[in-house]
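> Quick one, structure for this:
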Amino acid sequence: MKLLYDAGIRLFSLATKLASPFNERAALINKGRLQTWQKLSAIDWSGEVIWVHCASLGEFEQGRPLIEAIRKENPNVKIVLTFFSPSGYEVRKSYNMADAVVYLPSDTKSNALRFIKTVNPSKVFFVKYEYWFHYFNELKKAGIPLYMVSAIFRDNQVFFKSYGAWFRKILGCVTRFYVQDEKSEKLLHSIGLQNTVVAGDTRFDRVSAIAKSAADVPVAEAFSKDARVLVAGSSWPADEAILADYINGAPANVKFIIAPHEVHDGHVSQLVKRFTVPVVRFSQLQGEVPSSARVLIIDTIGLLSSIYRYGSVAYIGGGFGKGIHNTLEAATYNMPVIFGPNHKKFKEAVDLLSLGGGFTIANQNDFNMVMAKLWDAHASENLIQAGQAAGAYVKSMCGATPLIMREILGA
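Below you'll find the model as predicted:
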């Protein structure tokens, strides 16, 4: 199995190099990995070093509360932050809470040995998932503690299959699992791993902190005044078709703020064409928002988490594709959240559904019915109850970060 694993790792690296001239993602990974050693060698890694690995941007948002708590507790500690995916690295490569932000070199024994020798971490945190055999194995051999943070497991994963013995050895390298839920803990116990703590998800701490320090967005505030506003975050074309159909036939006091997942001009121009009501683009506004505007498109990044609070209902995109985006950034503002059918792998979405703070749709009719339930003239109580359920859920789940800090760092 190890031979097959090593072959797969090398094949992926080769494919990335060959695809670089034709594929932007491959080019970014290849270029970024080549720069890793240069960036690391430019830093003096003496003293205490903590290594945090996040697969992508979503995992970074889970790891961020921990990184910032560590930095606050010990300003002199050095932190190296690694990413696998360009969607994480390219957005956070200038993150100032880390001493170095780099792509993780491919998981070969030589890379693992070189990385660990160069950085010499005293503690290592992997966020949510990604179980790299050589990195984990070499950390264990070196006696360096490795912690999985906000980990979550499903019974269909290879670790829990009859043929998963070799993969279970990788899990055996972990010092402690801080899992999101009791189901994950039971699954680990079922394969003999007792080093578990049900800590929850550090993302709850992150979104709660964001809400408390959210920046004012005067344009969104002015646009939302005296109107019913739905904020749609990280929308894709399938989401946008449903949203546009609804708003085009909605009463004049109903408005939408849409922050699409893709903000390049080509996509935003196509999005504008979907609407028969007046639309304004955030990037093109000069002066006050026209009073006639019914749709405000946020065609820039970095504002969504602050903008949610200007609405009373949130729609979370991605549910008609690979999976929904972050529901918690909206729920923390006591807003009910609506999302598409592909949400079952997201524990927080399932929880919000069961508590009445979330609603799932499969088509236009479903969406219209949910909006009627929340927004019709006699539905104000439904809106309040759903929003309170969403907000209370987020508050009840906070606390994973301080728990981990107490256990591992004595803070």
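> can we go C-alpha only for contacts and neighbour counts from here?
Noted.
> Residue 297: neighbour count?
22 (other Cα atoms under 10 Å).
> got it, and residue 38?
Residues near residue 38, counting by other Cα under 10 Å, number 11.
> Just the element for it, please.
Using DSSP states H and E, residue 38 maps to helix 24-41.
> Next: residue 139.
helix 133-141.
> one more to put side by side:
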Amino acid sequence: MFLLYDLVLLASSLVLIPWYLLRKARYGTARRGLRERVGLFAPGKLAATQKRPVIWVHAVSVGETRAAIPLLKALRQAYPDACLLVSNTTETGNSVARSLAEVDLCLFFPFDLSIVVRRVLKQINPSLVVFVDTELWPNFARLAGQRGIPLVLANGRISDRSFPRYRAIRLVLRPVLANFSAFCMQSEQDAERIKVMGAPSERVQVAGNLKFDLQAHLPNAGEVKSLKERFHLSPEALVWVAGSTHAGEEEQVLDAYQRLVAEGRNLLLLLVPRHPERCRQVSELLSQRKLPFALRSHVDERQAPLQAGEVLLVDSIGEMLKFYAMADLVFVGGSLVPVGGHNVLEGVLLKKPVLYGPHMHNFRDIAKLLGKAGAALEVADGKALQQAIAQLIDNPEQRHSLGKAGYQLIAGNVGATAKTLSVIESLLAERVAKG
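Alright, predicted model coming up:
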């Protein structure tokens, strides 16, 4: 099975490598970290891993990296002398990881070819590896198991979409899952699903969602004013942040925004596409609609602040909490189109009224909790989004009550970090005892 898997990966590389070269020739850019992905590191790159125990945390992209922050903080406190290594698959995730003070080394996750994984594990020799969310790499799991490296699945989640596919190949997954020492799942349903997939039931536990353990400073009025000045936003206008939006969603958000402004609402939009590389496409959309806008990367060049009816188009990463801190209203994207939603807890964490669309299957449990607690609003489509925003603009008390209810919900669901850390500590202690 693993030989066949390697052959499939090798065949796919015959397509991927020419694509990387074409991208570089056409756009002058190539995918960052390509050498690291094949296990070739710059001289001195792995110096931090020498003569220190290495705890390796893998987070695919931005969302998983942010979810891992509470765990990384806890690991740093529990193991101050260890090397905390974070790997990512995407470039945006890598950029977020490099901004975290707790992290000693950031790398791109290796291609899952046996020869590559074997070389990387030999060079890094981690004491333990944590996969955030549901990341299953057959060769990595197999070869780490052969070396006696404990593998932990943290914040584990099996989505409604992926579960039928996983269940169909459970005979293939069972030997992969057998290499994991522990599965810390978000919910009872996720725990049952991974058992059906072949995970040893005695290694599965419900630890909760790490995202509930995120912490953020609640800015006071003076700090919000300073932030608005920094980003050249009108101090009088209400700020609506539409975060993590996708194609087909920006159109609905802009329709709602233009109608609200036409009604005389004193509203300013911060539009944050999920993938910054789409900002060129979104800027063309704004130009077609004759909506005045400024790019985040060029906003410092402005003399006058952005006013109601204008748009700040965000082409940066790692600043979402700052934007939510300035927000009076938050819409979280990936939910008006069938993407599955994105993390709604960051806005809730800052006591903001949060809205999202009907497609939240990747965050079904969180959305259910928020709805039950009256801590967020679900809207059916772009027209309903406009109506909900108008209602919240006219009812500041409702904005306040939504934000307060959400904050209380988070406070009542913390604890996943402590449970996951306990599992990690036990595995590391067991490995030390075995020598």
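> so how far is stretch 116-128 of the second structure off the chain centroid?
25 Å (Cα atoms, centre = their mean, to the nearest Å).
> doesn't residue 35 make contact with residue 111 of the second structure?
No - contact between residue 111 of the second structure and residue 35 fails when scored by Cα atoms under 8 Å: they sit 10.3 Å apart.
> between those two, who's got more neighbours?
With neighbours defined as other Cα under 10 Å, residue 111 of the second structure and residue 35 compare such that residue 111 has more, 20 against 13.
> Map the more buried one across to the first structure for me.
By TM-score structural alignment, residue 111 of the second structure lines up with residue 106 in the first structure.
> if we can go back for a sec, whereabouts in the second structure does the helix holding residue 139 of the first structure align?
Under TM-score structural alignment, helix 133-141 of the first structure corresponds to residues 138-146 of the second structure.
> For the most centrally placed residue in the first structure, list the residues it contacts.
By Cα atoms, centre = their mean, the first structure has its centre lying nearest to residue 58, at 2.1 Å. If you count contacts by Cα atoms under 8 Å, 6 or more residues apart in numbering, residue 58 of the first structure has them with residue 88.
> Would it be right to say that it lies in a strand?
No - counting by DSSP: H, G, I helix; E, B strand; the rest coil, residue 58 of the first structure falls outside a strand, being helix.
> What's the match for it in the second structure?
In the second structure, residue 58 of the first structure lines up with residue 63, judged by TM-score structural alignment.
> and that match, how far is that from residue 143 of the second structure?
27 Å (Cα to Cα, to the nearest Å).
> does residue 229 of the first structure sit in a helix, a strand or a coil?
Assigned with three-state DSSP, residue 229 of the first structure falls in the strand class.
> how deep is the counterpart of it in the second structure tucked in, by neighbour count?
Mapped onto the second structure by TM-score structural alignment, residue 229 of the first structure lines up with residue 239. Residue crowding around residue 239 of the second structure was assessed by other Cα under 10 Å; the count is 23.
> repeat for residue 43 of the second structure
7.
> next one: residue 377 of the second structure
Neighbour tally, residue 377 of the second structure, other Cα under 10 Å: 17.
> before we move on, which element is the aligned residue in the first structure for it in?
Structural alignment (TM-score structural alignment) places residue 377 of the second structure against residue 359 in the first structure. Using DSSP H and E, residue 359 of the first structure maps to strand 358-360.
> Then residue 184 of the first structure?
Per DSSP H and E, residue 184 of the first structure falls inside helix 182-190.
> Which strands and helices lie in contact with that helix?
Judged by 3 or more Cα pairs under 8 Å, 6 or more residues apart in numbering; DSSP states H and E, helix 182-190 of the first structure is in contact with strand 196-198.
> Name the residues that touch whichever helix or strand comes after the strand it packs on?
Sequence order places helix 203-212 as the next helix or strand after strand 196-198 of the first structure, per DSSP H and E. Residues outside helix 203-212 of the first structure that contact it (Cα under 8 Å, 6+ apart) are 61-65, 305-306, 328-329, 332-333, 394-395, 397-401.
> Narrow the residues you listed to just the buried residues.
Buried residues within these, counting neighbours by 16 or more other Cα atoms under 10 Å: 61-65, 305-306, 328-329, 332-333, 394, 397-401.
> picking that back up, mean per-residue distance, the helix holding residue 139 of the first structure to the second structure?
After superposition onto the second structure, helix 133-141 of the first structure lies on average 1.8 Å away from the residues it aligns with, using mean Cα distance after the TM-score superposition for the first structure.
> Give me the packing partners of that helix, helices and strands only.
If you count contacts as 3+ Cα pairs under 8 Å, 6+ apart, helix 133-141 of the first structure packs onto helix 109-119, strand 146-151, helix 165-171.
> Quick one: the ones you listed as JSON lines, columns for mean neighbour count and distance to residue 337 of the first structure too.
Below are these laid out as JSON lines (neighbours: other Cα atoms under 10 Å; distance: least, Cα to Cα, whole Å):
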{"stretch": "helix 109-119", "mean neighbour count": "16", "distance to residue 337 of the first structure": "42"}
{"stretch": "strand 146-151", "mean neighbour count": "24", "distance to residue 337 of the first structure": "22"}
{"stretch": "helix 165-171", "mean neighbour count": "16", "distance to residue 337 of the first structure": "35"}
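> Lovely, talk soon.
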